[in-house]
Every structure is written in structure tokens, then in C-alpha cells.
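In: Need the 3D shape of this:
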Amino acid sequence: MDVDAVVFDVFGTMTDWRSSVAAELAVVGERAGLHADWAAVADAWRSRYRPVLGRVLAGELPWQPLDALHRMMLDEALPEHGLGALGEAERGELVRAWHRLRAWDDAPRGLELLHDSRLITATLSNGSVALLTRLAKQSGLRFDCVLSSELARSYKPDARVYLMAAELLDVEPRRLLMTACHPDDLEAAARAGLRTAYVPRREWGPTVTPPPPPEGVDLVADDIASLARVLTS
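Out: The predicted model follows:
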């Protein structure tokens, strides 16, 4: 594929947010003497993500960094699972769990293969620059550059986010490849003129089948290492 740079969604595509967040919920909750189905709590928290970001894009909520929105979502989700007793310190620690997500096993290997090629790699996530920088460092994800929707003061799937990435990397949109496990992310990137690659992930747990690739996607790869081998062959 004739592209100059590859940008990656992070939550779900490069990292296993569900098991990472569930594990941190268990540590914090049980330390406070609370018990719950921690995977279900993680799911309830994450399920608010798209609706809340949609409210920001619709102008119903002011733009805020994702940490602030994550805190809002967490405060809504905890009482539903009998966890309203968690205090300010515990909630702040849980919001920062998104800075410490574990990478899928293939993601660091794939990025290393791309790093040795001519292609530029970068994040293109709704996480903040601070979040993404810390996450990449601790999880061994070697990107050439950290880009965030924060730089456009918006959130994906706003077209401005994808075009901002092309502008900052000084590449034409048609020579920028957006890689994600979320079809709607790829559809929005394609509408903005980017090329797209779909990597299926069981981000909602091992029993949940990934969605099919979006119509018109340029490339489908089993994982990031497979994607890298295709792009560097």
C-alpha cells in the first residue's frame, strides 16, 4: 500500500482496555472492602464512552480532556454496581488506569517492524497527549509520534481530527493510513480522505465476536504484526 505514515487507534486496537481496567478496579475496590463483577463494571464504564463523546461533538457538553470525561462516566457507573462508597482518591486512581493499559502481545512487535521501515507511526486517539505518552512508555509501544484529538480540541469521529493528523505529519490524507478495530472510526477516516486498515479485536472479552470490517476498507490484517509485514513487504 502506497502510504507514508500509519496512525493507530489505541483503546482496543493497540491495548486490551477491558482486562486492564477490570484488574485495576479489582485492586482498588477490594482494597476498600468492596466486591463486584469487575469486568462488568469495566464494561459499564466503557459503554458510556461513545454517548458522552457524542454529546461533546453535538455541543451539549463543553470540550474537556478525556480524563475529565472518564471521571464523569465512572461516577455514573459505580453506583450501579454498589460501589458508590469509593472515595475521591480511589476514583482518581481508577481514571489513571487508562494511562496504564496493557498492550496486545502483537502490538509492540508490529510497531518495531514498522519502526525499521520508512513509514512514520503515530497514535491517533481520543486520549490526551499526556495519557498516550505515559501509556506508550509503560506498555512498550514504540510510536514515532504521539498525536491526540486533544490537539484539534475535538474527538473522533470529527473529520478535523483525521485531517489534523495529516497536516501535522505533513502527508496528504490519501497517503495516511488509519488503523483501528472500530468500523465507525475507519468509516470517518475514509470520509476525511484517509486510507484505512481494519484489525479485528475481541475488546469486549473473549466471547464477543469482533464486528465485520467496514465496507470499502483498504486492508484487513489479523493483528499489528501482520499489518506491518504487509506494509513493509
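In: from here on, contacts and neighbour counts on C-alpha atoms
Out: OK.
In: which residue ranges form the strands in the protein?
Out: 5-8, 120-123, 176-180, 195-198, 219-220 (DSSP state E).
In: Kindly compare burial across those strands and name the winner.
Out: Neighbour counts (mean count of other Cα atoms under 10 Å) averaged over each of the strands of the chain peak at strand 176-180, with a mean of 28.
In: Would you do the same for the sequence below? I want to compare the two.
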Amino acid sequence: MDGIRVVACDVFGTTVDWYAGVAEQVRELLGDTDAGAFASQWRERYLPSMANVREGRRDWAYLDTLHRESLDELLDRHGLDPDEDTRRRLVRAWHRLPAWPDSVEGLTRLRERHILAALSNGGFALLTNLVKAARLPFDCILSAELARTYKPAPEVYLTAARLLDVAPDEVLMVAAHGWDLDGAREAGLRTAFLERPGEKGPHQAADRGMAADVSVASFTELADLLSPAGAGR
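Out: Next up, the predicted model:
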């Protein structure tokens, strides 16, 4: 891990608990709907919707637009027809998600010795709202919106390195998802797999044992690995 200057962190699932956060807000807004299943089905549309942009099957659209399109399809499938205000509030559920218990402490420690960046497929406004609400101590937000494509396209990771004026191998990408780590590695970044067993709730199995330069169970464990014993405490 020598030579790491930037720690770039995935957000959804890695830094914040999207499943619990979205399910809670779905429950509030849609009442009797199985909120957990609804949240999981919505998330299932996440990668395919971005692949349509990344692979040129549709023009660039930021994540709120993709979430809204997926939401409308899912509501129709469930036979639900909430009003426009409710639909907008549901889309903005992704702007307000709780941090995992180790995130703030671990990120704070990582920030003492490294540039700490949020590197996510979320739109810039979404990430700004989320980081502020969850009090996440990032030095900067690097939205895929800046590259006009989505992870795991190499342009997203390379844009992050270019904007921070570092070489790709000076960036450590931290994620709970194998596809994200694979994309980062192919772009020349170093990688850290952060295992989140409960990330997808009870409906889907979380990624486990993904290939990476290092594997950890928390941001605090990663801070221990990247800092000399007792540093920053």
C-alpha cells in the first residue's frame, strides 16, 4: 500500500446502507408495500440502467433520471399509482441514506493522511445532499457525472485521478462490489474490498471474497492498514 495518495470510496453499499435507508422511506411513502422487496427490486435495475448509457444504447442521463425511470416501471409492475410528489420524494430517498456504523470514524482517520474522495455513480447533487446529511468527512466528491459515463467504465476512474493530479496507481479504490473493483483495477488503480454482509438485505447475497489488493471488514480496519500503529489516534 506504499505510495497511496488518494483513497477513493464507493458510496452506495460501501459507505452508506442503501437497503435500510431506501426501504424505510418506501415504507413511509407507500404504506402496505413490502418495502424491503421493493427496495431490492429497484436496486436490481441499477446496473442495467447504467449499462444502457455506458454502452451507447441511450444518451447520457444522470442517476436521478435513471432512478425515476426504473421507479415508474416498478410501480406499474406492482399496480401502484402514487402522485407526482410521492414519486419525486421516492427518487430523493437515494439522497438521504444512513452511514454504516464504522464509516465516519474510519473515513475521518483515513483523511488524516490521504486525500479522501467519494467516487460514485450518483449525480453531483445527489452525492452532495447525501454526504451532508450523513456527515461524511470527504475532501471532495467525484461523481461519474464528471465523466459523462458510469462505473465500471475506465473513464470514471481515470477522470478521478486526472482531476486530483495523481497517477492511477496512487489511487486506492474502496468498494463492496466486485464489478467496481474490477473496473478500477483495469484502469490501473489499486483496490480494497470492503465486505458488507448486510448490504443487500435479506433478498440477495452480498459480494464476498472479491479479488483486491487488500480485503477489510470496515473503514476502521482499512485505516489501521494504511497508517502506522497508533497514528492519528
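In: before we move on, back to that, any chance of the strands of structure 1 in a markdown table, plus distance to His35 of structure 1?
Out: Formatted as a markdown table, the strands of structure 1 follow (distance: least, Cα to Cα, whole Å):
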| stretch | distance to His35 of structure 1 |
| --- | --- |
| strand 5-8 | 35 |
| strand 120-123 | 35 |
| strand 176-180 | 34 |
| strand 195-198 | 37 |
| strand 219-220 | 40 |
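In: closest to Leu132 of structure 1 out of those strands?
Out: strand 120-123 (7.7 Å; Cα to Cα).
In: In structure 2, what stretch matches that closest one?
Out: Aligned by TM-score structural alignment, strand 120-123 of structure 1 corresponds to residues 115-118 of structure 2.
In: From the chain's centroid, how far away is the matching stretch?
Out: Computed by Cα atoms, centre = their mean, to the nearest Å, the chain-centroid distance of stretch 115-118 of structure 2 equals 13 Å.
In: Superpose on structure 1 and give me the mean offset of it.
Out: Its aligned residues in structure 1 lie a mean 0.4 Å from stretch 115-118 of structure 2 after superposition (mean Cα distance after the TM-score superposition for structure 1).
In: Helices along structure 2, start to end?
Out: With helices called from DSSP state H, structure 2 shows them at 18-30, 35-44, 46-54, 63-77, 84-91, 103-111, 124-134, 154-163, 178-186, 219-226.
In: And the closest residue to Cys140 of structure 2 other than its chain neighbours, how far from Asp169 of structure 2?
Out: With sequence-adjacent residues excluded and distances taken as Cα to Cα, 6 or more residues apart in numbering, Cys140 of structure 2 is closest to Ala117, at 5.0 Å. In this view, Ala117 of structure 2 and Asp169 of structure 2 are 15 Å apart by Cα to Cα, to the nearest Å.
In: do Ser218 of structure 2 as well
Out: 22 Å.
In: Equivalent analysis for Glu155 of structure 2, please.
Out: In terms of Cα to Cα, Glu155 of structure 2 sits 15 Å off from Asp169 of structure 2.
In: Now do the same contact list for Asp4 of structure 1.
Out: Asp4 of structure 1 is in contact with 118-120, 171, 175-176, counting by Cα atoms under 8 Å, 6 or more residues apart in numbering.
In: make it 6 Å
Out: 119, 175 (Cα atoms under 6 Å, 6 or more residues apart in numbering).
In: what's the matching residue for it over in structure 2?
Out: Per TM-score structural alignment, Asp4 of structure 1 is aligned with Arg5.
In: what about stretch 208-227 of structure 1, how long is it end to end?
Out: End-to-end distance (Cα to Cα), stretch 208-227 of structure 1: 22 Å.
In: got the contact list for that stretch?
Out: With Cα under 6 Å, 6+ apart, stretch 208-227 of structure 1 has contacts from 106-107, 109-110, 183, 196-202.
In: buried subset of those?
Out: 107, 109-110, 183, 196-202 (16 or more other Cα atoms under 10 Å).
In: of all those, which two lie farthest apart?
Out: Longest span within these, Cα to Cα: Arg109 and Pro183, 23.5 Å.
In: ok, back up a step: could you pull up the contacting residues of the residue nearest to Cys140 of structure 2?
Out: With Cα under 6 Å, 6+ apart, Ala117 of structure 2 has these contacts: 8, 138-141.
In: Val7 of structure 1 now?
Out: 121-124, 178.
In: got a markdown table for these, with distance to Asp16 of structure 1 too?
Out: Conversion of the contacts of Val7 of structure 1 to a markdown table gives the following (distance: Cα to Cα, whole Å):
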| residue | distance to Asp16 of structure 1 |
| --- | --- |
| Thr121 | 20 |
| Ala122 | 18 |
| Thr123 | 15 |
| Leu124 | 17 |
| Met178 | 19 |
